[in-house]
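> Dropping the sequence and predicted coords here.
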Amino acid sequence: MTAAHGVQGTLDDLGTPLSEVTFVVVDLETTGGSAADSAITEIGAVKVRGGVELGELGTLVDPGGPVPPFITALTGITTAMVTAAPRIESVLPAFLEFARGCVLVAHNAPFDIGFLKAACAANGYAWPAFTTVDTVDLARRVLGKDEVPNCKLGTLARFFRTATEPTHRALADARATVEVLHGLIERLGAFGVTSLEEMRGFAKAPTPEQRRKRHLADDVPSAPGVYLFEDDGGEALYVGKSGDLRSRVRSYFTGSETRRRVREMVGLAERVRTIVCATGLEAEVRELRLIAEHKPRYNRRSKFPERAIWLKLTVEPFPRLSIVRECRDDGACYLGPISSRRQAEEARAALHEAVPLRQCTQRLTPRLIERGRARTCALAEIGRCGAPCDGRESADAYALHAGTARTVMEGDVRPVVAAAQVRIDRLSSELRYEEAGAQRDRLAAFVRAAARGQRLAALARVPQLVAARPGFDGGWELSVVRYGRLAAAGTIPPRADPWPYVNALTATAETVFPPAGGAPGGVALGAGPSAGATAEEMECVLRWLDLPGVRLVELDGAWTCPVHGAEGLRRWIDNAYVSVEPDTLRSGRPLR
């Protein structure tokens, strides 16, 4: 018998020791949150190995357009600062060479890596096969809730007492992330993690609670639909949708799910309830309705559709523009819904520039004016208000302004656009480009709010719309929409006569009553089942109707937007943000 001999493993079997790994920690500042419609304004990167800094790279980047005011407020980076900076096509080769052969590290890596990949694709560079590490994922696995309330960079920097404070500037944040990375690596030693391969696997490993709850996905079907995680009392914890319910639900119990709130939700869940849907659109709409109905604590969006923001022209002797969170059937004129209060304020400012409505908040009446008890302001002295408060402008003269504002809000946006064009032209000719950009932002907020409201209103007025989209199996997806609400969804098998299916679906579709007035076109929000749709639901339907291959089968009534409305100006506004030279802020080009 031959004795067995032990074989000593090589260093390769043990992985790459963390002390020998060269990390490049990168951070970006950008003009927005999406690589699809935003650009990089600053790159900061620090190269380290074994706790020793090997080099730094930091530069501002010209994004090819103005820096939005809210980004300037957050980062301190202004349009003037990046005007003379190199473009991304000049910076990218230097960064790729700096990081060549290294492990990329970023805090919330999908964000930074996504922008870098998009920049490479746009400029003809192949994205290198970088190994990446996300310090957010590591922090979620290494630190407990009793140690840090969240995994934001500022929170982790304070916890690890970093010498560099994050300031929303790329190089400073990259330096702070280096110190956070070193602190996390120290913590990993307590878990026996000493190599790069072990560190990456540790960040993606499922928790014991996730492994214990895997059986909840056993009976989930492989079909499109909606899923609800529920606790032992039947309360909905989280609502989601998927084209393949089984695959999506099972992902919650694997290491790929690293979100702390979701892992916490999985620990509380005792069952998963599913609703199979005929089409992806039905699943998306059902998800929105269930979130609005149950308001699950672990869903962050779409929980309060009734809290939409509107711009309201009030009903009173001297109407004014007010930002409200409720659209009532009170005879007032509404513009919206608008995505945020800041956007509503920008839209209101654009309308005020075109129409000299009063901007005071007092309830002004003829009796109050006659008694001389109305408060006055300085806007009249600079020509921004006719001053009905002190009798300088009669009720009839003011009614003309209110009528113009109502006409604009109901569909004719030309007065606002014309007034904005004059101001942008004047400011641009005086080389006051930042002020011209601010005026453009106001106009953009108004046009986008008006376009959104007009699209929704147009759909909300249609009693019935039947549309079909080609399915993946050669058949058709069918949708019945009534007053903007998805009333029924179904499918038509390949090579089948479509009309029996269309007739059956419309005959069994939900009854939907016309929405109440109030908003332009009668968009009803929060009116409950069978009484119109929320703005989010109608936008889901509109996105589906805009997909390639969708065909109108039946249309009851007219589906149109105003001739002089904002819908036709959206592309023009978007192009203004893509323009490179400041002169493109000027509006001499035709809008058509």
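Right, received. Where do you want to start? Numbers count the residues shown, from 1 in each chain.

> contacts, neighbours, all on C-alpha from now
Fine.

> ranges for the strands of the stretch 51-200 of the chain?
For the stretch 51-200 of the chain, applying DSSP state E, counting those that start in this stretch gives strands covering 52-60, 103-106, 131-134.

> packing partners for the last one?
To tie it back to what came earlier, the one meant is strand 131-134. Counting contacts by 3 or more Cα pairs under 8 Å, 6 or more residues apart in numbering; DSSP states H and E, strand 131-134 packs against strand 103-106, helix 109-122.

> ok, now with 7 Å
strand 103-106 (3 or more Cα pairs under 7 Å, 6 or more residues apart in numbering; DSSP states H and E).

> Presented hereafter is structure B, for comparison with structure A:
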Amino acid sequence: MQLAFDELGTPLRDVTFVVVDLETTGGAPDGGNITEIGAVKVRGGEVLGEFATLVDPGVPIPPQIVELTGITTAMVRSAPGIEQVLPAFLEFAAGAVLVAHNAGFDTSFLRAACAEHGFTWPKPTVVCTLKLARRVLRQEPRGRLSYRLSSLAALFGSGTTPNHRALDDAKATVDVLHGLLERLGPLGVQSLEELLDYLPDVTPAQRRKRDLARDLPERPGVYLFRGPSDEVLYVGTASNLRRRVRQYFTSSDSRGRIREMVALAERVDTVECAHSLEAAVRELRLLAAHRPAYNRRSRNPGKVWWVVLTDEPFPRLSVVRRPRDGALGPFTSRTRAKATADTLAGIAMLRTCTARIPASGASGSPCVLAELGSCGAPCAGAQTVEEYRPSVRLVSGLVEGTDATLLSRGADQLTELATARHFERAARRRDELAALLRAVGKRHRLTALASVAELVAASPDGSGGWELAVVRHGRLASAGVARRGVPPLPVVDALVASAETVLPDPGPLRGANPEETALLWRWLTRPGVRLVRTSAPWAEPLHGAGRWRSWLDAADTAATLEAAGKAAGAAG
């Protein structure tokens, strides 16, 4: 199919590519860790810059990885952590097409690292030289053809020999990329769009549907694929709506459900947004409103659980779907909510039985928890309401951030177990306490933001201007931009005047969607974001989980080292 003149897109000579390679400790992205990042930025055959750094993975590097890469634990001990490296790499790669050999491996680790440390993955256009080589070189004699990076580097006469070090492998991949592009030139592949269109497994019917993207704006926003009955099939976000939607019809996507969705799609609607934050929020709201069949995230939108104290003379902790003031959460899993409730009840010595106990007391038989000293046995009349009440107050104080006694008590129990050399029980208690800390910390972060009636913030847009957001009770009420040279404060005043009115509901998040509030919190706490004004101070509780972050970091490190040791023992 011949492209029209206005569809020719960006000539390859004008495309900025960032060719990246990672070295890791091995394993999957959720179990392995990055040890080195190397990247080369090129345009028109010219090298514009290089990025290279070792990364401290926080765990020992397995011997087989040391043998493969030559990177030892001692070499990375003084290197920065990935949370320090990511902002610099994302800035280096901003706006560029990301290239890697077996790109799915490298991008999966980068995406996982972004998710773990609260950075937004920019969803760049990605070109995989492995897939491209298989497409371009399929006519080569099979007996002497290999798609390994070392073989391709030799085939194209690369000046750098791959050696499992990130920067050298990235340099070799640059030469492979240029060699492949040279072979594509005579085939009429002259633009980035044509390069993406050249990828395999794109059916003629899929290509014909690219007209659905022809008139879409080249602005950030949300897109909605609609089916034969005008139903919403899929919702997504993009920094450039036209370019992103067009990729569904011109590039290969191995996900079967997406291919099926594209085959059904008959129209694409868009909602233009001021910036990526507004787009992400609108995506969440549209997913909840339409529950499109082809979005995995729409299966259980807003399905969260909370832990609350029951309203009875001898309260216990219960897992519920609808929170009220004083609830701990949110939890995305009922199992996690129940585990946290059990941990908290054990430390506070609250009862876990479900029997109704009258205020006058009961005369039943105590359960095994009472025999173990984990419960005061009010079910057996061993505690009065007055004697039971301090435990309830401690739980409420921890949840509200006014009293951290239970955290100290849990840490003391952990120390006692370790001192007594009950190491397995100590490890379990450490992990339980860490999970409790994370839950309490999340609750404090989100409720602190949701309690502010109005907050206005500004983030640098990278071009001398500002991205602006008005947040009311944990919800995005208005969004806009002040471009370079435009005074931002008049824009702020206009956004505040036109912002959505938000009336708070009862409950810890004032009725806000937990996922939206968490998204706003991550954006507001990014480096460079400034608070323009707030209706009330935005702060987490003084006696909250924030004071325990160093303890939590140490616990997470210990758990990671323990897991790595077990894995090494199993491998040996």
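Yep, it's here. Just so it is clear, the structure is predicted and the values come from calculations on it, not from any experiment.

> tell me the most buried of the strands of the stretch 51-200 of the first structure?
Highest mean neighbour count of the strands of the stretch 51-200 of the first structure: strand 103-106, a mean of 23 (counted as mean count of other Cα atoms under 10 Å).

> List the neighbours of that one that are in contact with it.
22-27, 112, 130-135 (Cα atoms under 7 Å, 6 or more residues apart in numbering).

> Who's the closest spatial neighbour of the aligned residue in the first structure for Leu264 of the second structure, skipping the chain neighbours?
Counting by TM-score structural alignment, Leu264 of the second structure lines up with Leu268 in the first structure. Excluding its sequence neighbours, the residue lying closest to Leu268 of the first structure (Cα to Cα, 6 or more residues apart in numbering) is Asp231, at 5.9 Å.

> which residue in the second structure lines up with the one you found?
Checking TM-score structural alignment: Asp231 of the first structure goes with Gly227.

> Check Ser428 of the first structure too.
Match for Ser428 of the first structure (TM-score structural alignment): Ala418.

> With Gly336 of the first structure instead?
So Gly336 of the first structure corresponds to Gly329, using TM-score structural alignment.

> Just to be sure, that match is in a helix?
No - read with DSSP: H, G, I helix; E, B strand; the rest coil, Gly329 of the second structure is strand and lies in no helix.

> Tell me where the stretch 301-450 of the first structure has strands.
309-313, 321-324, 333-338.

> wait, which of the ones you listed is closest to Asp412 of the first structure?
Evaluated over the strands of the stretch 301-450 of the first structure, closeness to Asp412 of the first structure peaks at strand 333-338, with 12.2 Å, by Cα to Cα.

> Tell me the residues of the second structure aligned with the host helix or strand of Thr41 of the first structure.
Per DSSP states H and E: Thr41 of the first structure is located in strand 40-49. Mapped onto the second structure using TM-score structural alignment, strand 40-49 of the first structure spans no residues at all.

> Report the angle between that strand and strand 52-60.
Strand 40-49 of the first structure and strand 52-60 meet at an angle of 170 degrees, taking axes from the mean of the first three to the mean of the last three Cα atoms, to 10 degrees as the criterion.

> Okay, buried residues for strand 40-49 of the first structure please.
Ile40, Thr41, Glu42, Ile43, Gly44, Ala45, Val46, Lys47, Val48 (16 or more other Cα atoms under 10 Å).

> For the residue nearest the centre of the second structure, pull up the helix or strand it's in.
Central residue check for the second structure by Cα atoms, centre = their mean: the C-alpha nearest the mean position is that of Ala115, 2.4 Å away. For Ala115 of the second structure, the host element (DSSP H and E) is helix 103-117.

> who does that helix touch, helix- and strand-wise?
For helix 103-117 of the second structure, there are no packing partners by 3+ Cα pairs under 7 Å, 6+ apart, so no helix or strand.
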